[in-house]
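Student: Sequence and predicted structure, then a few things I'm wondering about:
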Amino acid sequence: MVESVRLSLFEWTGFVGAPQVFVGIDNYVRIFTQDPVFWRAFGNTVIWIVLSLIIPLTISLVLAVALNRPLFGRNLFRSMFYIPGVLASIAVANMWRWIYNPNYGIGASLGEALGWEWLADIQWLGNQDIALYSVFIAFVWQAVGTNMVLFLAGLQSVQKDHIDAARIDGANAWQVFRNVTLPALRPTMVIVIVLTFIGAIKVFDLLVGMTGGGPAQMTQVLALWSYQQSITNHEYGPGNAIATVLLVLTLMVVLPYLAWTARQEDK
């Protein structure tokens, strides 16, 4: 991390023997004022974070509550939802790229079978308007299971006596969840939100495997653009400046979380 921050203050191609020229904050001025891709990547990263904190978390919580009840085949369902979370992201990217393939993917097959030509004609990863959200669907499929397991662990801390007392008092299922279950899940919720934020802000593998940042940089994010600037374009100064921006954004969430956990341990 220290070396990355240092390199953000230099101009360097990354080649052995190439000079490192100190330019101060010029790389930061460059990415903020002269690099239109940076702001596209920044905007996409913000969109990805916001969606990640809403959609996967909601689905994970619903699944955890549903699979925490006595249910036939409950362990099988838990395993099915969790398996995507242990797969390598690049493998998930390859699989979903096949799913979205306009020639033999699911959309093309369903469109042909049902006579819906419009479905077969959709370019899931080639359409600039929907490519980012198509990749995000793959992210949701992979992330839901891991968050579900965390919520299931948190649900074990909910006192059954409290739930029974609420039901005796006439509370319905929603009231029990809102007034008993959800408050007990607050520590777990904080952990899941922080981990989801970190996973969202550094998303990389899925986009590399599915779009490479295209089409026309419409699926570009900060982590991927930092990599491409440094490794592909041999612009280590701007690339590490972007990485430093990512570091600062991450620390803005992680440091308060660490302070909160320290206070919880002292109680």
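Tutor: Okay, I see it. What you are looking at is a predicted structure, and each value in this text was computed from that prediction instead of being measured.

Student: all contacts plus neighbour counts: C-alpha atoms, from now on.
Tutor: Fine.

Student: in what helix or strand does the closest residue to Tyr227 other than its chain neighbours lie?
Tutor: Nearest residue to Tyr227 in three dimensions, chain neighbours excluded: Gly239, at 6.5 Å (Cα to Cα, 6 or more residues apart in numbering). According to DSSP states H and E, Gly239 maps onto helix 236-266.

Student: Please identify the buried residues of that helix?
Tutor: Across helix 236-266, burial judged by 16 or more other Cα atoms under 10 Å covers 236-247, 250, 254.

Student: Against Tyr227, how distant is Ser4?
Tutor: 12 Å (Cα to Cα, to the nearest Å).

Student: and the host helix or strand of Val29 with helix 236-266, angle?
Tutor: Per DSSP H and E, Val29 falls inside helix 26-33. Helix 26-33 and helix 236-266 are oriented at 90 degrees to each other (axes from the mean of the first three to the mean of the last three Cα atoms, to 10 degrees).

Student: which is the next helix or strand following helix 26-33?
Tutor: helix 36-52.

Student: so that following helix versus helix 26-33, what angle?
Tutor: 70 degrees.

Student: Which residues in helix 36-52 does the neighbour count mark as buried?
Tutor: Per 16+ other Cα under 10 Å, helix 36-52 contains these buried residues: 37-46, 48-49, 51-52.

Student: The structure to be compared is supplied as follows:
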Amino acid sequence: MNSLYGTVRLVSEDALYFFFGKLVFLYITIPLTLVWLIIGYIFGIGDDVVAAISGPAYFLIAFFGIGGYKSLYPVAIGLGSTRTQFLKVFYGVSILGVVLSILFLNVLQLILKTVFLQWDIDPYILHPGVFLVNEYHFFTYLWIDLMFGLFLVGVPFLLYCINFRLGMRKSIIVLMLLSFVAMFLYYGGYLNSSMEWFLGLDLDALGMTLITLLGLCGIGALLLTYPIMRNASLKPKSRKE
């Protein structure tokens, strides 16, 4: 068994089968969907009720960008994988896991909404799409969810990688310096024109464009981790460094 095949198998089995397949859906999201169906059938729910099944999936997608890498990285290196090889496999499997998870999540939401409508129940289904489009459309909601999912997996992983290489103390120092720069620029009036331009945008018309940019930012954040982590040590910097 070559190292590439072993790395792909290790990451895919842990990510796709256990984390996304069993933990996110089999143990949490599917039972949550069934609970909402049972509540709707037995008690009925009003139109003002927000039926939410996506919250745990969003949280765990963001968590996978950190926890998945942290747990698999030393194992893969110990089994003969190279750092660059593991990173490429991790990126591919992470994106695939997000795509499949978001697709399945939206199918469950479609089933939930369809069954509720058959029972003359029309509650809100918690979804980022309710803030961007007026009516439910499966593929529009799927695209919004996919972009949001890519952002959730990419940005937390980038922040983790920065902390991994710099250590807690240096990461906090960098964060504070960036905060100070932002405060000086804002209160010094240097950002006024940019803020006025942004506030003047028609967010309703540009909603889909902005959510697409959000997804691209997630992919960009994921790719930025490659030069940061390709020569990383097996262990992160200590908290005191």
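Tutor: Looks like it arrived, so ask away. Note that the structure is a prediction, hence the values are computed from the model and not measured.

Student: what's the TM between chain one and chain two?
Tutor: Superposed pair, TM-score by TM-score structural alignment, normalised by the length of structure 2: 0.34. Supporting alignment: 129 aligned residues with a Cα RMSD of 5.6 Å.

Student: can I get the buried residues of helix 36-52 of structure 1 in TSV with distance to Val190 of structure 1?
Tutor: Formatted as TSV, the buried residues of helix 36-52 of structure 1 follow (distance: Cα to Cα, whole Å):
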residue	distance to Val190 of structure 1
Val37	32
Phe38	30
Trp39	29
Arg40	29
Ala41	26
Phe42	24
Gly43	24
Asn44	24
Thr45	21
Val46	19
Trp48	19
Ile49	15
Leu51	17
Ser52	14
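
Student: Which pair of these spans the longest distance?
Tutor: Val37 and Ser52 (22.0 Å; Cα to Cα).

Student: returning to what we had before: for the helix holding Val29 of structure 1, packing partners?
Tutor: helix 36-52, helix 236-266 (3 or more Cα pairs under 8 Å, 6 or more residues apart in numbering; DSSP states H and E).

Student: what's in contact with it?
Tutor: With contact meaning Cα atoms under 8 Å, 6 or more residues apart in numbering, helix 26-33 of structure 1 is reached by Ser8, Leu9, Phe10, Glu11, Phe38, Trp39, Gly237, Pro238, Ala241, Ile242.

Student: Next, the buried residues of it.
Tutor: Applying 16+ other Cα under 10 Å to helix 26-33 of structure 1 flags Asp26, Asn27, Tyr28, Ile31 as buried.

Student: swap in stretch 162-176 of structure 2?
Tutor: Ile162, Asn163, Phe164, Arg165, Leu166, Gly167, Met168, Lys170, Ser171.

Student: Redo these as CSV? Include secondary structure and distance to Val181 of structure 2.
Tutor: As requested, the buried residues of stretch 162-176 of structure 2 are arranged in CSV below (DSSP: H, G, I helix; E, B strand; the rest coil; distance: Cα to Cα, whole Å):
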residue, secondary structure, distance to Val181 of structure 2
Ile162, helix, 19
Asn163, helix, 20
Phe164, helix, 24
Arg165, helix, 23
Leu166, helix, 20
Gly167, coil, 21
Met168, helix, 20
Lys170, helix, 17
Ser171, helix, 15
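
Student: Out of the residues you listed, which comes closest to Ser12 of structure 2?
Tutor: Nearest member of the buried residues of stretch 162-176 of structure 2 to Ser12 of structure 2, counting by Cα to Cα, is Phe164, at 23.2 Å.

Student: what's the spacing between Ser12 of structure 2 and Lys70 of structure 2?
Tutor: 15 Å.

Student: and those two? which has more neighbours close in?
Tutor: Ser12 (20 against 17; other Cα atoms under 10 Å).

Student: Does that one touch Tyr91 like I think?
Tutor: No: checked against Cα atoms under 8 Å, the pair Ser12 of structure 2 and Tyr91 is beyond contact range at 11.0 Å.

Student: Kindly spell out which helices and strands sit in contact with the longest helix seen in structure 2.
Tutor: Ranked by number of residues, the top helix in structure 2 under DSSP state H is helix 83-118. Applying 3+ Cα pairs under 8 Å, 6+ apart, one finds that helix 83-118 of structure 2 makes contact with helix 3-12, helix 30-42, helix 55-78, helix 138-166, helix 207-229.

Student: The first one - contacts with which helices or strands?
Tutor: In other words, helix 3-12 of structure 2. Using 3+ Cα pairs under 8 Å, 6+ apart, helix 3-12 of structure 2 is in contact with helix 55-78, helix 83-118.

Student: For the first one, could you pull out the residues that count as buried?
Tutor: What that stands for is helix 55-78 of structure 2. 57-58, 60-66, 68-70, 72-73, 76-77.

Student: Closest one of the residues you listed to Tyr186 of structure 2?
Tutor: Using Cα to Cα, the buried residues of helix 55-78 of structure 2 come closest to Tyr186 of structure 2 at Ala62, 29.7 Å.

Student: give the contact list for that closest one.
Tutor: Per Cα under 8 Å, 6+ apart, neighbours of Ala62 of structure 2: Gly149, Leu152, Val153, Gly154, Pro156, Phe157.

Student: Val144 of structure 1 contacts Phe81, correct?
Tutor: Yes: counting by Cα under 8 Å, Phe81 is a contact partner of Val144 of structure 1 at 7.3 Å.

Student: And those two? Which one has more around it.
Tutor: Using other Cα under 10 Å, the more surrounded residue of Val144 of structure 1 and Phe81 is Val144, with 24 against 19.

Student: re earlier: reformat the contacts of Ala62 of structure 2 as JSON lines; add neighbour count.
Tutor: Converted to JSON lines, the contacts of Ala62 of structure 2 look like this (neighbours: other Cα atoms under 10 Å):
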{"residue": "Gly149", "neighbour count": "25"}
{"residue": "Leu152", "neighbour count": "25"}
{"residue": "Val153", "neighbour count": "28"}
{"residue": "Gly154", "neighbour count": "29"}
{"residue": "Pro156", "neighbour count": "20"}
{"residue": "Phe157", "neighbour count": "25"}
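
Student: Would you quantify the distance from Tyr239 of structure 1 to Trp48 of structure 1?
Tutor: For the record, residue 239 of structure 1 is Gly, not Tyr. Gly239 of structure 1 sits 20 Å away from Trp48 of structure 1, going by Cα to Cα.
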